[in-house]
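1. Predicted coordinates and the sequence they were generated for:
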Amino acid sequence: MKSIEPKSANVRPQRPRRNIASRVLPPIALLFVGALAVATSLPAAAFGPGSSFGMTGATGGSQSQNQLLSVDASAADASVLRDGYTVNTPTPTPTPTPAAKSAPASTGGSPGGWGCQRDAPAETTRLTWPYDHPVKIGDGFGPRAEGMHDGVDLLAGNGTPVQAIGDGIVTASGYNGSAGNYVAIATMVGGQRLCSMYMHFQDGSVTVTVGQELTAGTVIGLTGDTGNASVEHCHFELFFADGVRFDPIPYLTANASY
């Protein structure tokens, strides 16, 4: 009879062998699923060549501090060129303020301001027309082709005497390239200084001087065509001390006589 030796106490019992595939496939499957998840979560540009930088969401929060996004280098440069400029707004050069000019004594470009602001004598006793008889009127008061006409043109024959329209004082007299030989007279009417203007006298015909006091109807010169005149006439203007011209015909029609 064959004797049976007892098993050694140090010998471990045999475990059943597992199939190799059962041990290897599960980890591989997990890795595949993880790679697929990563691939679908990144934009296509993440797999292109170029530089990489941290990606930040539109709201400002970081989507992933460790995740890197690769973009085309030319696109990154374009972003820098577009957003990296500064706008220098030029400081406008202030327009120099012209020096203040003293206000003229009268408007309409009349020579010498005519001195209508000077004191006039006592209230006039009457008003008359520049001629002692009715005459034709050429250009009236108002705008015309060459500009504003500040008075009226009284068409009397060459050498016809022109007279002061009221008691007053001669405030200006002389020659001007536009007015020719002229005279200005200040008259007190209703407590206001009324200035009357007379232009285009014949050379050497003016009979009054500045500062001379006159009475209504005094002859001050003879009708001519000196200065800017194409025909013999008297250019006549009226205005108060403010220098604003007004149409003298309605005023004289209402207040003057021959």
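-> Yep, that arrived. Numbering: from 1, shown residues only.
2. Only C-alpha atoms from now on, for both contacts and neighbour counts.
-> Noted.
3. Can you give the contact residues for the longest helix that the chain contains?
-> Criterion DSSP state H: the longest helix present in the chain is helix 20-41. Residues from elsewhere that reach helix 20-41 (C-alpha atoms under 8 Å, 6 or more residues apart in numbering): none.
4. Which helix or which strand is home to Cys195?
-> Assigned by DSSP states H and E, Cys195 belongs to strand 192-201.
5. just Gly140 next, same as before
-> Following DSSP H and E, one finds Gly140 outside all helices and strands.
6. Counting neighbours, what do you get for it?
-> Gly140: 17 surrounding residues under other C-alpha atoms under 10 Å.
7. which residues touch it?
-> Going by C-alpha under 8 Å, 6+ apart, Gly140 touches 149, 151-153.
8. again, only using 7 Å
-> Residues in contact with Gly140 (C-alpha atoms under 7 Å, 6 or more residues apart in numbering) are 151-153.
9. isn't Thr56 right up against Ser62?
-> Yes: counting by C-alpha atoms under 7 Å, Ser62 is a contact partner of Thr56 at 4.5 Å.
10. Show me whatever sits in contact with both of these two.
-> Residues touching both Thr56 and Ser62 by C-alpha under 7 Å, 6+ apart: none at all.
11. Break down the stretch 51-200 of the chain into its strands, ranges please.
-> Applying DSSP state E, counting those that start in this stretch to the stretch 51-200 of the chain gives strands spanning 51-56, 62-71, 136-137, 142-144, 147-149, 152-155, 161-163, 168-176, 180-189, 192-201.
12. Strand 168-176 and the last one, what's the angle between them?
-> Spelled out, that is strand 192-201. Relative orientation of strand 192-201 versus strand 168-176 (axes from the mean of the first three to the mean of the last three C-alpha atoms, to 10 degrees): 40 degrees.
13. I'd like the next helix or strand past strand 192-201.
-> The element immediately downstream of strand 192-201 (helix or strand, assigned by DSSP H and E) is strand 213-214.
14. residues making contact with the helix or strand following that next one?
-> As assigned by DSSP H and E, the chain's next helix or strand after strand 213-214 is strand 219-222. Residues from elsewhere that reach strand 219-222 (C-alpha under 7 Å, 6+ apart): 159-164, 201-202, 205-208.
15. take a look at this one as well, against the first:
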Amino acid sequence: MTHPQHGRRAAARPTRRDATARSAAAAASRTAAVSADAPRAPRWTRSTAPSRSLMSIATMSAVGGMLLATSVPALAVTATDSEVRASVYAPAEDTRSLRSQTLDVGSEVALAPIDVEGWDVEAAPPPIESQVAGLGEVALIETPRVVWPVDPSRTSDGFGPRIAPCAGCSTTHDGIDFNPGAGAPIVSIADGVVVTANTGDGGLGNYVEIQHNIGGELITSLYAHMAYGSMQVSVGQRVSAGQLVGAVGSTGQSTGPHLHLEMYGADGVRFDGMAWLQAHVTG
């Protein structure tokens, strides 16, 4: 027989099962508190998960296609094409058509006929046939141009009577003395043929003679006292107006470097070369 507790009703003594239940309830309460503070993770539903997977596959397929298009040559992609195609490197065929040019003339335009009787035909002047010692017969065609042999701005003795400037010099000057300076170039006054090229030590020193057809007349020009070794032409050579003949010197009977120019016609008579050149020089 069990005696009751004095003063109050005795409380029921907890069992081991009750302690275990209380511990589980406290753990659940703590887990619930932590879960309430943390953000809730999304939950995949049965309807959304497959669609997301399909979108990822489509995106990866599109990126792969772009990489293939930009990195693989066009010829490699179409290598299995059985149809024959033109090479992309072949030049393009020109399909343009060129039309001939035409000129349309209005009906009001009248073409004037050419009057053949209004023209005069003149035959070229015949050449002068000259007999040159050692050359035989030489044909001289008329020259259209006459030039100065040197710069004419400085002269000394003119043509005609004079006081002999040196022992052995003549008192009748057959030419014109130009003073352009030692070594100045001497050129032919017109087209012609060289008939004399003397390198002796006579009174004229080194000199050249050239025959010309000027205005239908046979004219000979003579260039004297040229410097030693400066002669640029030879007998029989055809020259043109302004062509280099030699250089100014002081060979022969000379008192200083100058060009002694003589001119004469078919009769061999010397005339004033200065006056003649002033009347005939064309350039």
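-> Noted; the coordinates are in hand. Given the structure is predicted, the values throughout are model-derived calculations rather than measurements.
16. quick one on the thing from earlier: specify the stretch among the strands of the stretch 51-200 of structure 1 that is closest to Thr218 of structure 1.
-> Nearest of the strands of the stretch 51-200 of structure 1 to Thr218 of structure 1, taken as C-alpha to C-alpha: strand 161-163 at 5.1 Å.
17. Provide the contact partners of that closest one at residue level.
-> The contact list for strand 161-163 of structure 1 (C-alpha under 7 Å, 6+ apart) reads 130-131, 217-223.
18. cool, stretch 193-213 of structure 1 as well?
-> Under the criterion C-alpha under 7 Å, 6+ apart, residues 116, 120, 168-173, 179-188, 220-227, 233-241 lie in contact with stretch 193-213 of structure 1.
19. Okay, buried residues for that stretch please.
-> Across stretch 193-213 of structure 1, burial judged by 16 or more other C-alpha atoms under 10 Å covers 193-202, 206, 208, 213.
20. With stretch 251-258 of structure 1 instead?
-> Within stretch 251-258 of structure 1, the residues scored as buried using 16+ other C-alpha under 10 Å are 252, 256.
21. Please give the centre-to-centre distance between it and its chain.
-> 45 Å (C-alpha atoms, centre = their mean, to the nearest Å).
22. cool, stretch 162-179 of structure 1 as well?
-> Per C-alpha atoms, centre = their mean, the centroid offset for stretch 162-179 of structure 1 relative to its chain is 41 Å.
23. how about Gly216 of structure 2, what's its partner in structure 1?
-> Under the alignment by TM-score structural alignment, Gly216 of structure 2 pairs with Gly191 in structure 1.
24. oh, I was asking about Pro144 of structure 2
-> Using TM-score structural alignment, Pro144 of structure 2 lines up with Thr125 in structure 1.
25. count of residues packed around that match?
-> Other residues near Thr125 of structure 1 come to 11 when the count uses other C-alpha under 10 Å.
26. Find the nearest non-adjacent residue to it, please.
-> Ranked by C-alpha to C-alpha, 6 or more residues apart in numbering and with sequence neighbours excluded, the top spatial neighbour of Thr125 of structure 1 is Asp167, at 6.9 Å.
27. how about the longest helix of structure 1, aligned to which bit of structure 2?
-> Under TM-score structural alignment, there's no match for helix 20-41 of structure 1.
28. quick one, what contacts Val194 of structure 2?
-> 209-211, 234-238.
29. Would you confirm that Val239 of structure 2 contacts Asp191?
-> Yes: contact status for Val239 of structure 2 versus Asp191: in contact at 5.5 Å, counting by C-alpha under 7 Å.
30. quick one: terminal-to-terminal distance for stretch 187-194 of structure 1?
-> 5 Å (C-alpha to C-alpha, to the nearest Å).
31. For that stretch, buried residues please.
-> For stretch 187-194 of structure 1, the neighbour count (16+ other C-alpha under 10 Å) marks 187-189, 193-194 as buried.
32. any idea which helix or strand carries the residue mapped onto Ala229 of structure 1 from structure 2?
-> Matched to structure 2 by TM-score structural alignment, Ala229 of structure 1 sits across from Ser254. Element membership for Ser254 of structure 2, per DSSP H and E: none, as it lies in no helix or strand.
33. Leaving out the residues flanking it, which one is nearest to Ser254 of structure 2?
-> His225 (7.2 Å).
34. Identify the residue of structure 1 aligned to that neighbour.
-> Per TM-score structural alignment, His225 of structure 2 is aligned with His200.
35. Could you check how far that match is from Thr223 of structure 1?
-> From His200 of structure 1 to Thr223 of structure 1 the distance is 7 Å (C-alpha to C-alpha).
36. and for those two, which residues touch both?
-> Shared between the contact lists of His200 of structure 1 and Thr223 (criterion: C-alpha under 7 Å, 6+ apart) are residues 233-234.
37. Dump the buried residues of stretch 193-213 of structure 1 to TSV, plus distance to Ala254 of structure 1.
-> Formatted as TSV, the buried residues of stretch 193-213 of structure 1 follow (distance: C-alpha to C-alpha, whole Å):
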residue	distance to Ala254 of structure 1
Arg193	18
Leu194	15
Cys195	17
Ser196	16
Met197	19
Tyr198	20
Met199	23
His200	26
Phe201	27
Gln202	30
Val206	28
Val208	27
Glu213	25
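38. Next, give me the two most distant ones among those residues.
-> Spatially, the most separated pair among the buried residues of stretch 193-213 of structure 1 is Arg193 and Gln202, at 27.3 Å (C-alpha to C-alpha).
39. still on that earlier bit, and the contacts of Gly140 of structure 1, which are buried?
-> Neighbour-count burial (16+ other C-alpha under 10 Å) is assigned, among the contacts of Gly140 of structure 1, to 151-153.
40. and Leu238 of structure 1, what is it in contact with?
-> By C-alpha under 7 Å, 6+ apart, the contact list for Leu238 of structure 1 reads 195-197, 245-246, 248.
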